[in-house]
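>>> sequence first, predicted coordinates after that:
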Amino acid sequence: MQDSRDYYKILEISREATIEEIKEAYRRLAREYHPDLHPDNPNAAERFKEICQAYEVLSDSVQRTQYDQGFDPIINQRKKQGMSSQDFYVRAVAKALDKDYQGAVEDYTQAIDLNPRFIEAYIKRGAMRYKLGDARGALKDCNEALSINPNLAQAYYYQGRSRYRLGYTQAAIEAYTQAIAQEGDYAQAYYHRGLANNDLNELPLAVEDLQKAAELFRQQGDRTGYQLAQETLKSLSKTQGKLRRTGGNATAVVRNGFGEALRAFKSLALNPVGGILPTFVSLGKQQAIAVGIVFAGIFDLCFVCGAYLGWRDFFEASIPKLIIVGVVPFISLAVISAIARGIFRRKGSFAGDIFLAGASLLPISLLVLASGVSTQLPSSTMPILAVFTSCYLILNLYSGCTQILNLSERAAALLVPIMLLVSTWLSYIAFASLLT
């Protein structure tokens, strides 16, 4: 049965279109219907989803062949008995589009069991395993695919992502370079190679890669990728300028801590999800620690002011004791972050833990400060502030867990509430001790 949706018509191409023509049509239509460009038009989002589905099928030789033969790659749900490796592969792609990554891995595995040389299935399963946080499994799949065909750009790309997540930065750069050698317009490979070069303090190379990534994202109509590359590039450029002026010594890093904190605040306030990684990677370890401590200091100051202004009639506590209590959330979040990295075997540094803890507490500073004068504010002010700042706190924590700690989405979704519960409980114990 032929699919009722004509993917060729959706992409406005002929059935004889080459892969380059398919890519060009996708880029043109993506620029035209990207939801970011039409925030008030719900039809644009639906149209963009159709375009992505059509491209996903027609850009893949196996899916395109199945589609041309009348197989429905999205809604066909044959029973497992009698299904071929291609059937499992196409069903796995449909599950991946629905973000059922574990189900997709299972079907890709079935496809590989039936055809051990199914290159596309290895690559796609590797991508799904990476999304699930299984970097070693993803790396194994990429290596299998490359052992069959050593000219696969996407396999090299996910090999690089997996190596980077496991802490092998130089090896990740080598994999990204191989991906770019196979596909010269691989914007994501340029972007992540830039991040890896920055980790190795190869700032000129990092800037060059990010500039190339930004240009490719722009050409391909990927507005989100373009903005992310531009923000990261801007952060790196500022860091380069400051290092040249100060000589990069530790004293200068400390002296510039407040300036870096202000810049980081602007980035996180405008975009807590997309801004946290570019902000962090633009900082050296000492700068990241300094910024995290500055953020924690702002939270502690707001906490002390709020408690002293509004709560001092309910308990007797000196300002030094309040300062100690205000430090508890920061320390607990940083320690839990470090423990999580150990449990999930993620490479990283305590600088990232400190930066994440400080950045996450920063939005709450406004809430605790306002609580000190809450009786003088309109009754609706505190609930609005509580919702607003709590959302920013959760967004910062979740984004930091997935982007800075390199945890999977599943692990981050589990870890964030645990971090909040444990930190709140320890803070309550510390605060309650003031009343005794």
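Perfect, thanks for sending it.
>>> okay, CA-based contacts and neighbour counts for the rest of this
Noted.
>>> next up, the contacts around Trp425.
If you count contacts by C-alpha atoms under 8 Å, 6 or more residues apart in numbering, Trp425 has none.
>>> any idea which element it lies in?
Using DSSP states H and E, Trp425 maps to helix 409-432.
>>> equivalent analysis for Tyr158, please.
Going by DSSP H and E, Tyr158 is in helix 153-165.
>>> between the host helix or strand of Ser399 and helix 153-165, how many degrees?
Following DSSP H and E, one finds Ser399 within helix 381-403. Angle between the axes of helix 381-403 and helix 153-165 is 110 degrees (criterion: axes from the mean of the first three to the mean of the last three C-alpha atoms, to 10 degrees).
>>> helices or strands next to helix 381-403 in the packing?
helix 276-281, helix 350-371, helix 409-432 (3 or more C-alpha pairs under 8 Å, 6 or more residues apart in numbering; DSSP states H and E).
>>> can you list the buried residues in the last one?
Read it as helix 409-432. Glu409, Ala411, Ala412, Leu415, Val416, Met419, Leu420, Ser423, Thr424, Ser427, Ala430, Phe431 (16 or more other C-alpha atoms under 10 Å).
>>> that one to helix 381-403, inter-axis angle?
Going by the same axes, to 10 degrees, helix 409-432 makes 130 degrees with helix 381-403.
>>> tell me how far Arg410 lies from Arg165.
Noted for Arg410: a distance of 16 Å to Arg165, by C-alpha to C-alpha, to the nearest Å.
>>> what's the answer for Leu301, then?
The value you get for Leu301 to Arg165, if C-alpha to C-alpha is used, is 36 Å.
>>> the more surrounded of the two?
The residue with more neighbours, out of Leu301 and Arg165, is Arg165; 25 against 19, by other C-alpha atoms under 10 Å.
>>> I figured that one hits Ala135, correct?
Yes. With contacts defined as C-alpha atoms under 8 Å, Arg165 counts as touching Ala135 at a distance of 6.8 Å.
>>> here comes the other one, which I'd like you to weigh against the first:
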Amino acid sequence: MQSAISSPLYSVSKLNREIRALLERGFTNIQLTGEISNFIAAASGHWYFSLKDDKAQVKAAMWRGNNRYARFRPDNGAQVLVTARVSVYEPRGEYQLIVEHIEPAGEGLLKQQFEALKMRLAAEGLFSASHKRPMPAQIHRVGIVTSATGAAIKDILTVLKRRAPQLEVVIYPCLVQGVEAPSQIAQKIALANARNEVDVLIVGRGGGSLEDLWSFNEEVVARAIFASQLPIISAVGHEIDTTISDYVADLRAPTPSAAAELVCPDQHQLLTRLNSLTQALVHAWKVHLNQKQAQLTSQIHQLQLLHPERQLQQQQQRLDECLARLQRAAVGVIARHAKQLDNLSFRLHKQAPNLKLIQFQHQHNALSERLERAIGQHLDAHNKRLALLSAQLNSVSPLQVLARGYSITKQDEIVIKNVSEIDQSKPLVTDLVDGQIISHIASISTKS
């Protein structure tokens, strides 16, 4: 009895209040996963729901100030990961979780991350068709970025060996699953571009769960594919699987085997092209032979023209002609010089050459000076007169009148001054500054 009296006396509200304080001090910022049930979005904006697993459940509340930052709206049955503190709803004495952050758990979280990255990369233009590189018309060497021991490489090699055994294959082995897989895939894509030894690159792996294929949803892989100068075919999983790599790649194949078929040349097209090339080669060879035959015929003709015997004959004929001309020229020159010599000898005997030469030189100099002055004066006078006449002529030139916007109308080369001078049956010719206008008269009106 004494013990009961010494124990503190609690009211129900006080007990709930102290339990709430105790729980909130002991369980702050905890994380837990569970399934959403009994979800209610109240008119106030708050969310109320239960979080359960296969053995128990707990009530939870997420206030409006926190849930407005949530990246998704939870539904019943959704697996979630929450960050919360433990509290007590005092009026009913029920403990509950006060959720401060919520996000999808497991595959739901991956899908959320997938959609977020997809939207961001699409906004940056990584999926734009304008950045897609076309597949090369002729493929001789194929690069493959995948696991060296997986099913994908076996399927690709089997298809290539069956459909196009002539194709060369370069394998860039890497992990396709796990923490290190994304960086290895990106490194192998960069390595293939640096080597530049293949015509097209297949990047992919076989099927699996969303977690198994997640390496091909990583941003580092998407940006490596976008930066590649080599055309890339994405071949990840099965036909129903879609990854970020499929959106960024230049071409998407539903399976690795389908990717191998895409790089295999069509046998019918190859045969058609081979026949076309063969015909073109035969035609080109015939044209080449005809050209060479024509060149040979021309060269034989030129060789005949340039034969030494013919050249000697022509040179001998030219030599004979030159000798004859030289003889005639020599005789003429000798005769002229002999005659000049006789004349000079006669004149020399008649006059004293030195005195005459001096006199003639003085006269020549004087006359030259007078002639130069006279010519200069005469040219100056004529130039001035010519300039004056040109100015006068230009001032009265019809072309100057025309240049000011006037025109001259003629009929039969006669300038028309009055309407009465016009013969309506004949055309009029109007001279402008830069051409003529020929008019036919429809009617004539006169000023009243």
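Arrived safely, thanks for sending. As the structure is a prediction and not an experimental result, all values here were calculated from the model.
>>> what's the TM-score here?
Scored against TM-score structural alignment, normalised by the length of structure 1, the superposed chains reach a TM-score of 0.18; 130 aligned residues with a C-alpha RMSD of 7.1 Å.
>>> thinking again about what came up before, could you dump the buried residues of helix 409-432 of structure 1 to JSON lines with distance to Ser85 of structure 1?
Formatted as JSON lines, the buried residues of helix 409-432 of structure 1 follow (distance: C-alpha to C-alpha, whole Å):
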{"residue": "Glu409", "distance to Ser85 of structure 1": "28"}
{"residue": "Ala411", "distance to Ser85 of structure 1": "31"}
{"residue": "Ala412", "distance to Ser85 of structure 1": "33"}
{"residue": "Leu415", "distance to Ser85 of structure 1": "37"}
{"residue": "Val416", "distance to Ser85 of structure 1": "39"}
{"residue": "Met419", "distance to Ser85 of structure 1": "43"}
{"residue": "Leu420", "distance to Ser85 of structure 1": "45"}
{"residue": "Ser423", "distance to Ser85 of structure 1": "49"}
{"residue": "Thr424", "distance to Ser85 of structure 1": "50"}
{"residue": "Ser427", "distance to Ser85 of structure 1": "55"}
{"residue": "Ala430", "distance to Ser85 of structure 1": "59"}
{"residue": "Phe431", "distance to Ser85 of structure 1": "60"}
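>>> with the residues you listed in mind, which one is nearest to Tyr101 of structure 1?
Taking C-alpha to C-alpha as the measure, Tyr101 of structure 1 sits nearest to Glu409 out of those, at 10.9 Å.
>>> the closest one touches Lys131, doesn't it?
Yes. Counting by C-alpha under 8 Å, Glu409 of structure 1 touches Lys131, with 7.2 Å between them.
>>> Val207 of structure 1 and Gly259 of structure 1, how far apart?
For Val207 of structure 1 relative to Gly259 of structure 1 (C-alpha to C-alpha), the value is 21 Å.
>>> so which of those two has more stuff around it?
Using other C-alpha under 10 Å as the criterion, Val207 of structure 1 and Gly259 rank with Val207 on top: 23 against 13.
>>> what sits against that one?
Here Val207 of structure 1 is in contact with Gly194, Leu233, Leu236, Ser237 (C-alpha under 8 Å, 6+ apart).
>>> mind checking the SS state of it?
Per DSSP: H, G, I helix; E, B strand; the rest coil, the secondary structure class of Val207 of structure 1 is helix.
>>> okay, and Arg25 of structure 2 sits in which element?
With DSSP H and E as the test, Arg25 of structure 2 turns up in helix 12-26.
>>> what's the first helix or strand after that helix?
Counting by DSSP H and E, what follows helix 12-26 of structure 2 is strand 30-41.
>>> just checking, what packs against the helix or strand that comes right after that next one?
Downstream of strand 30-41 of structure 2, the next assigned helix or strand under DSSP H and E is strand 47-52. Other helices and strands packing on strand 47-52 of structure 2, by 3+ C-alpha pairs under 8 Å, 6+ apart, are strand 30-41, strand 57-62.
>>> among the ones you listed, show me which one is buried the most.
Mean neighbour count (mean count of other C-alpha atoms under 10 Å) peaks for strand 57-62 among those, with a mean of 18.
>>> re earlier: in the helix holding Arg25 of structure 2, what's buried?
For helix 12-26 of structure 2, a neighbour-count test (16+ other C-alpha under 10 Å) marks Asn16, Arg17, Ile19, Arg20, Glu24 as buried.
>>> make a markdown table out of the residues you listed and add distance to Ala338 of structure 2.
Putting these into a markdown table (distance: C-alpha to C-alpha, whole Å) gives the following:
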| residue | distance to Ala338 of structure 2 |
| --- | --- |
| Asn16 | 158 |
| Arg17 | 156 |
| Ile19 | 155 |
| Arg20 | 152 |
| Glu24 | 147 |
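>>> noted, bye for now.
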